[in-house]
Every structure is written in structure tokens, then in C-alpha cells.
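Undergrad: Got a sequence here, can you model it:
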Amino acid sequence: MTKPANLKLQIYQGATFRKRLRWLNPDKTPIDLTGCTARMQVREEVESTAVLLELTTESGRIALGGPAGTVDLLVDAGTTATIAWSGGVFDLEIVHPGGEVTRLAQGSCCVSPEVTRD
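TA: Now for the predicted structure:
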């Protein structure tokens, strides 16, 4: 069983958010993510029913690097500009081809408000 990485994600409102994670075996070789999908949700609190931000491989907001073991998170500037919340919690799950789910990361997500506007 993989212990999830505990991360603090920082989103800058109005700027493109990019974050690369790499999933490695204990011997530092990459985990092959070929055929996997991924999903991530940000909520105000763990128990909250409202999803503040969602990223999936299907939406193009998560890209998996197959044999390289990379997980790229991407939220465009237009989307971050509309964020009206200041923080929350998240987890990131990898769904393997056989249906097994691994929580790769979890933690907090905070938004730094944009000062420069059109």
C-alpha cells in the first residue's frame, strides 16, 4: 500500500496552475501509469458536499506520463481567475486499469488573490 504524499498546493488566481508529481517505487524507478486514469477534487472541508475544483484525465486537467510515472496537474488562467474561494482540502487518486484505486497525494490547497485585473 502506498502512503499518500502530503502536499500544500498554492494556486495563484488569474495565473495558469501547473504542478508535476512523479510516482516512484522504493528503488526510485517510476511507476508505470499506462492505462490508468486520475481524478482530484478540492472541497472546503473533507465533509463538504460542494466540489470547489475538479481535475480529471478525462477533462484534460490531469495528464499521466505512462512509463515515466509523471502526473501533471493543469488549470488554465481563465479558470483560476474565477475562483471565489480561498482554500480547501484535496486528494488525488490514480485509477488502475483493473479498477484498483490508489491515493497518490492529499493535503491543502490555498488561493492567492489576484491584484492585477483587466
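Undergrad: C-alpha from now on. contacts and neighbour counts both.
TA: Noted.
Undergrad: Check the offset of stretch 24-41 from the chain's centre.
TA: 13 Å (CA atoms, centre = their mean, to the nearest Å).
Undergrad: Quick check: end-to-end length of it?
TA: Chord length of stretch 24-41, first to last residue, is 23 Å (CA to CA, to the nearest Å).
Undergrad: got it, and stretch 22-40?
TA: Across stretch 22-40, the straight-line distance between its terminal residues is 16 Å, by CA to CA.
Undergrad: Before we compare anything, build this one as well:
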Amino acid sequence: MAQNKTIKIDAGADYFLTVRLRDEAGELIELTGCSARMKLKKEYDSADAMVSLTSDAGGGITFERFDSDSAFIDACCVHIINVQTGPLVDYSIKDGDGEVQPGEGVYDLEIVDTAGVVLRAINGMWIAMQEVTK
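TA: Prediction:
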């Protein structure tokens, strides 16, 4: 079962997330040869994703060794660039005090192994805090 986590993103800034998976015995799972995909949406049934990432070249997701002592590739690294995080907040939506509301929605990250088996690694809510300096 996927880990459920709320992620907090600064709109207009780069966002980084590293995920390491463990099996039932607590051992790190080797991710060599895997692919990955991630979407951030306003709601689960939204037709379009606000951010869509893949592990294709330049797609925002890479697989790496977590540290130099790792015996194999054991980390899935997500990088959402600033031009993707900026639109996560709609600055026209204000609360009762006239303050800009943070953006929010749902996301998941799926990893596909070399046999084509899909594992949802992490999912949950995202919250984007508005930026002042643009």
C-alpha cells in the first residue's frame, strides 16, 4: 500500500522529493530499470493534471543512488521546476479576509518495474503556498 503524505510546495520555487521504497522485510527495493510517473491534480477526477512528470529524459523524475554507499539504485527523485509550481496557486481566489488562498489538490507517484508491475509509491494531498516575490 502506498505511503500517504501531504506535501507542501512553495509556488514559484523548485520542489524536490526523494522516495525510497522498502519491502515487507524492511529491505530497500532496487529500482534499476524502473520507470515512474507522477501527477498533481485539483481533484481525483479532474480531466487535466496541473503537473505531469515522468522518468523519460527531462521529465522531472530520475532514479539515483541515495548515497555513495548504496549497492544499487534505491531512490526515486522528483523535481518540479518553478514554472510548474507557480500556477498551483490561483491568486484570484481570496478568503474572507482578502488573503490569497493556498493552492491544494491531490497527487500520486507510481513506479513501474521491469516486468510492468505498477506500484503506487506515495500519494496524498498537496498544498502550495503563495509567493510574494515574482
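Undergrad: so what's the counterpart of A77 of structure 1 in structure 2 up against?
TA: Matched across to structure 2, A77 of structure 1 falls on N82, judged by TM-score structural alignment. Residues in contact with N82 of structure 2, defined by CA atoms under 8 Å, 6 or more residues apart in numbering, are A11, G12, A13, D14, Y15.
Undergrad: ok, S35 of structure 2 - how many residues close by?
TA: Burial measure for S35 of structure 2: 20 neighbouring residues, criterion other CA atoms under 10 Å.
Undergrad: my guess is it meets L53, correct?
TA: No. Using CA atoms under 8 Å, S35 of structure 2 is not in contact with L53; the gap is 11.1 Å.
Undergrad: Disregarding residues adjacent in the polypeptide, which is nearest to the aligned residue in structure 1 for K42 of structure 2?
TA: When structure 1 is aligned by TM-score structural alignment, K42 of structure 2 is paired with E44. Spatial nearest neighbour of E44 of structure 1, chain neighbours left out: G88 (4.2 Å); criterion: CA to CA, 6 or more residues apart in numbering.
Undergrad: name the element the corresponding residue of structure 2 for that neighbour belongs to?
TA: Aligning on TM-score structural alignment places G88 of structure 1 opposite G105 in structure 2. Assignment of secondary structure by DSSP states H and E places G105 of structure 2 within strand 103-112.
Undergrad: rewinding a little: of the contacts of N82 of structure 2 - the most surrounded one?
TA: Ranked by neighbours (other CA under 10 Å), the contacts of N82 of structure 2 are led by A11, which has 25 neighbours.
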